[in-house]
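Trainee: What would the 3D arrangement of this be:
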Amino acid sequence: MTGRPNVLVIQADQFRSDCFGAAGNPDVRTPALDALAADGVLYTDAFCPLPVCTPSRYSLLSGRYVHQHGGWTNRSTLAPGIDTFPRALRRAGYRTAAVGKMHFTPTYLDVGYDSLLLAEQHGPGRYDDDYHRDLRAAGLAPVVDLLDQEEPLRSSAGPAYWTTYGAGRSDLPEEWHSTTWIGNHALAELDGWGDGGGQLLHVSFIKPHHPFDPPAPWDALYDPAGLRLPPGWTETIPEPDRRHAEEYFGYDGLTESALRTVLAHYYATITHLDHWIGLLLERLRRRGLYEDTLIVFTSDHGEYLGFHHLLLKNGPMYDPLAKVPLVVKFPASDGAERAGERDGSLVSLVDVATTVLAAAGLEPEAPLPGLDLADPAAARACVFAENRHGRPAAMARTATRKLLAYGDDGGDAFYDLAADPHELDNRIDDPACAVQVRDLRDALARWLFDTPPPDYLDERAPRVDRPNVPQPDPDRHTEHRDWFAARVTEAAARPGFAPWRA
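Mentor: The predicted structure follows:
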């Protein structure tokens, strides 16, 4: 090994942390992720810093919490002057590339990648990216995805979409599904790696984010009736969560049968994704690069998946939403003795940047709050997260206690996770918990000591300069959007169009 390990970051979107075999899920099939965990360290208590796509992604890249980098929403820009681990690696001579969903504004924002080959899903990026340009050139439109993601089009989805909660077969053939497109282009990037180290590839899949639409034949992989309901399912929405009953879908109608249909399709998208992860890892092995590559698998946030009778991500920072899967396979010289380890330390996505820089032998430009996960002794007593979706919220969590604080809005919650792992018994007013509540409030106050910056947005921020990056053009953007909308209207009106089973 040259001392410059390769780095492969594999990121999913909206992946609940207990939804793969190595994490203890008894139903979903994930042989590639399970094998990666057997070669690395599975962090069982890993958390995102904010359970929304873009803010969490900027934290992973920068190693900073959201109140430090200011990218609060899905339409925000990582401010100039905030360093990232891709930038640091590029300065050190690494060849850096990313493939898949980045969710940046502007779409091809330069955060340190020499090249970006993008497959976006929500927002304006869909009408800039490489994936949708390829789809259009092939005369294809991802109708199911557009109906679920584009609010002006959702009314055309039909009744079955609502009763299945967007769970059904993709209208695209497998070779054009986003997971396949991203996987194929990621393989091509790995084929361009040299033998001397110094390569970074960030592969970011759209799935298992909703809609829950695996392509055929993957959609038939799981029998809904045979699946076990995830921990934390409740027959009705608990009263404190009633305010979230109509978030995206109406969850009062979520039956056990409907949830099993969601599970079958959610798991199928995960197994499809796992298939491509397996191909990526096998390509590294075949080229003799696997042992000396730092490999990170994670997600930007979790998914309720029936927890408290909810779906998706809009609501309180309960563990299924705030926790993320995290597996790190260290280069052979650094982590062989930790292969197969399950680490219950409290870790955060802000630790990824620190870990990558340390593996490459680099120091951050400025001190970062993250831990180097290669150090088995690295630990924190409390992990934090925040959110500004709906009412502002902050989370402080120890190994056995959790505080959810909502500031002046009231409704704070304190959970004894040892006795109440499903966060159903709010003991915020229990005198027996007063000291623990006070300690977590103090910890939150220290964590939020800095005055947080406002949301930062700069649509003219520097972009990657590559031939595939289109110039800003509102007219082209509008024409592209209208073309896809017209294909949705045509497909939804076509007799027999029924991707969702009522």
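
Trainee: rest of the way, CA atoms for contacts and neighbours
Mentor: Will do.

Trainee: All the strands of the stretch 401-502 of the chain, residue numbers only.
Mentor: With strands called from DSSP state E, counting those that start in this stretch, the stretch 401-502 of the chain shows them at 401-405, 413-416.

Trainee: Mind putting those into JSON lines with distance to P55?
Mentor: Supplementary listing: the strands of the stretch 401-502 of the chain in JSON lines, determined by distance: least, CA to CA, whole Å:
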{"stretch": "strand 401-405", "distance to P55": "19"}
{"stretch": "strand 413-416", "distance to P55": "24"}
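
Trainee: So which of the ones you listed is nearest P364?
Mentor: Set against P364 and scored by CA to CA, these come closest in strand 401-405, at 30.7 Å.

Trainee: thought Y161 was touching L147?
Mentor: No. Y161 is not in contact with L147 according to CA atoms under 8 Å; the separation is 9.1 Å.

Trainee: Could you check which helix or strand contains A394?
Mentor: Following DSSP states H and E, one finds A394 within strand 393-397.

Trainee: Need the contact partners of that strand.
Mentor: By CA atoms under 8 Å, 6 or more residues apart in numbering, the residues outside strand 393-397 that reach it are 317, 382-387, 402-407, 440-441, 443-444.

Trainee: count of neighbours near R285?
Mentor: 12 (other CA atoms under 10 Å).

Trainee: related to what we said a few turns ago, which ones among the contacts of strand 393-397 lie within helices?
Mentor: 440-441, 443-444 (DSSP state H).

Trainee: Save these as a markdown table, and put in neighbour count too.
Mentor: Below are the ones in helices among the contacts of strand 393-397 laid out as a markdown table (neighbours: other CA atoms under 10 Å):
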| residue | neighbour count |
| --- | --- |
| L440 | 22 |
| R441 | 18 |
| A443 | 18 |
| L444 | 22 |
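
Trainee: if we can go back for a sec, just the buried ones from the contacts of strand 393-397?
Mentor: Listed as buried from those are 317, 382-387, 402-406, 440-441, 443-444; burial here means 16 or more other CA atoms under 10 Å.

Trainee: another one to check against the first:
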Amino acid sequence: MSRENRPPNIVLITTDHHSYNALASNGFRRHSPGSDRLANEGVGFTHATTTTVMCGPARCAMQTGMYPSALGLPNNRWGGKGIGGQLLPPGRGVKTVPDYFKPAGYLCGFVGKLHMAGKPLDYGYDDYSQANFDGRGKNRHFRARSFDEYMADKGVDVAARPPVIDQTENAVRYWHRGVWHAMSGRLANYRREHTYTACTFDEGKRLIDCYRALDRPFLAHINADLAPHWPYVVPEPYASMYDPREFAEWPNFCDRAEKIPLRSKTVRNCWRTDAEPWERWAESISKYYGLCAMIEDEAADLLSFLDERDLAENTIVVWTADHGAPNGAHGVFDKDHRIIDEAYRIPLVARYPRGGFQCGLRSDALVQNADVLPTIMELAGLAPPPGMHARSFAPALRGEPWRRGEIDYCFMSNGGDPMTLATVRAIRTHDFKYVFNALDIDELYDLRSDPAEMQNRIDDPRCAGEIARLRKLLYKVLTDTGDFVEPFAYARLIENEEAGGFDPAAAPPPVHYFSGAHDFGLRTNCPWHFTPSKGRRG
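Mentor: This next block holds a predicted model:
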């Protein structure tokens, strides 16, 4: 096949716990050579969000193009023990990335963190590498290395590598559930090549070299292993790259709001961000952005590698994240069940020299990480299936008008686990965010006048029309996608005075995914919650 007719290669980069404001292309003064180059030679999205703030469900959404709230995935361990639990077990009839690309002749490889029930090979990937996984004898084409092998190849004495957390110096700590946790710090003799991040990107380059030699189109998914996820233990020069005094206190750092769900107040009080002054928090945040800078250098090196291999011209590169990073916003260090912008807004940049992109465009389209799958499918000449929840944003890459529906919005979710009593769904537009809390007070934020989301206006009569509009839109999204919100909860979403109120019995049963090929174990683990016949509450 001639170079002109060859399908595009695809390189996906996914980072973990990555704030949208870590990118200079989003208007912030940060060291971001990798994302800057992608945004300048492609398109940067300033208002991209995740579908959900939990790592595993978000990654399932990216692999399937389906909302995790409809797949029955409320948290990181649903239906099993350990990280990943039973998140989308293999062989349950839900298509993932390789199911779409391998029939089109693509080689599909995965490097780094997956955070699902199985390994990437179980979902159809040809090859897999992770720092703590030995893929020898299982991969089809690629000889994966362990982290120790990677270190040896780099000429690093494995025994000389310091522990990542046990010997932190000058660590900032946070208080959670009665325990002080190390949150950030610095290690003596700790270098960039000592990190799992460096290993992951190095393995990604080796995988691309392997596929290039096979002379076939490829999809390589490179997932930074727990980076820039906390603990923020950073090698030099990144640990000292930012002066903590550069970071002014977040406007919502001391958020003592009372008109929020009781659950959110409890979580906020557990985190106790006010246990240390902002100056100490700024020390940790400076380390966080140093860690982001290290990833940027890895990404920039990867782009240079594509240049050197003469692959850049015909390769789609998309960089996004599973979720954002609160870092003290609204009184929480890590994620919780509130749907706040600091946790949900993420980086998203894309480049494809042959794709007709409007290079240098900064788009405010409300795209999401789950939308990446149908987008790269369209760019590769493949048709996304009609039932996929996510939408291709390829038109936005060309500078054309794009929105998800009649109203420009994005849908976000969290929870749904009956054990946590935390079922949260939200609709965000450019102007407002409506948050539906199934068992507590709802939230409405005017993002134009209150971007820090400090004033819940759910009881403001001046907002009644907007609330009604967003509730109806949310109801439509839930029913169209088969969300597993309880039927009784639907009743609060619709107010129909002419009909004398909304009949909850008219709501559809909780999601068809809970039966047949899509049974992910909810009935097994919660027999009181679903009946085998209809999936309704027993």
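
Trainee: Please state their TM-score.
Mentor: The TM-score (TM-score structural alignment, normalised by the length of the first structure) is 0.80; 437 aligned residues with a CA RMSD of 2.9 Å.

Trainee: my guess is H301 of the first structure meets L326, correct?
Mentor: No. The pair H301 of the first structure / L326 is not scored as a contact, 10.9 Å apart, by CA under 8 Å.

Trainee: Next one: the equivalent of G344 of the first structure over in the second structure from R345 of the second structure, what distance?
Mentor: For G344 of the first structure, the aligned position in the second structure is occupied by D364, per TM-score structural alignment. Distance, D364 of the second structure to R345 of the second structure, by CA to CA, to the nearest Å: 12 Å.

Trainee: quick one, which of these two is more surrounded?
Mentor: It is R345, of D364 of the second structure and R345, that has more neighbours when counted by other CA under 10 Å, with 28 against 14.

Trainee: contacting residues for that one?
Mentor: R345 of the second structure makes contacts with 19-20, 47-50, 323-324, as judged by CA under 8 Å, 6+ apart.

Trainee: For it, what is the corresponding residue in the first structure?
Mentor: Using TM-score structural alignment, R345 of the second structure pairs with K323 in the first structure.

Trainee: How many residues are close by the nearest residue to its match once chain neighbours are set aside?
Mentor: Excluding the flanking residues, the one nearest K323 of the first structure by CA to CA, 6 or more residues apart in numbering is F47, at 4.2 Å. Using other CA under 10 Å, F47 of the first structure has 30 other residues around it.

Trainee: With Y456 of the first structure instead?
Mentor: The number of residues packed near Y456 of the first structure is 17, by other CA under 10 Å.

Trainee: That one and Y58 of the first structure: what is the separation?
Mentor: Using CA to CA, Y456 of the first structure is found at 12 Å from Y58 of the first structure.

Trainee: Mutual contacts of these two, please.
Mentor: Both Y456 of the first structure and Y58 are in contact with 71, 78, where contact means CA under 8 Å, 6+ apart.

Trainee: returning to that earlier point: now for D364 and R345 of the second structure: what residues contact both?
Mentor: In contact with both D364 of the second structure and R345: 47-48, using CA under 8 Å, 6+ apart.

Trainee: Let me know the outermost residue of the first structure.
Mentor: What lies farthest from the middle of the first structure is P431; by CA atoms, centre = their mean that is 37.7 Å.

Trainee: what's the counterpart of that one in the second structure?
Mentor: For P431 of the first structure, the aligned position in the second structure is P461, judged by TM-score structural alignment.

Trainee: and if you look at R441 of the first structure?
Mentor: By TM-score structural alignment, R441 of the first structure lines up with R471.

Trainee: quick one, helices of the stretch 401-502 of the first structure?
Mentor: 434-447, 474-492 (DSSP state H, counting those that start in this stretch).

Trainee: how about those helices in JSON lines, adding distance to L279 of the first structure?
Mentor: Shown next, in JSON lines, are the helices of the stretch 401-502 of the first structure (distance: least, CA to CA, whole Å):
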{"stretch": "helix 434-447", "distance to L279 of the first structure": "41"}
{"stretch": "helix 474-492", "distance to L279 of the first structure": "31"}
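
Trainee: show me the contacts for the residue opposite Y266 of the first structure in the second structure once aligned.
Mentor: Under the alignment (TM-score structural alignment), Y266 of the first structure pairs with Y288 of the second structure. When contacts are counted by CA under 8 Å, 6+ apart, Y288 of the second structure touches 184, 228, 230, 232.

Trainee: ok, and the closest non-adjacent residue to the first one?
Mentor: Nearest non-adjacent residue to S184 of the second structure, counting by CA to CA, 6+ apart: Y232, 4.2 Å away.

Trainee: Look at the one you found and say how many residues are nearby.
Mentor: 27.

Trainee: Between the two ends of stretch 92-101 of the first structure, what distance do you get?
Mentor: Across stretch 92-101 of the first structure, first to last residue, CA to CA, it's 25 Å.

Trainee: ok, residues contacting it?
Mentor: For stretch 92-101 of the first structure, contacts defined as CA under 8 Å, 6+ apart pick out 86, 89-90, 112-121, 182, 185-186, 189, 198-206.
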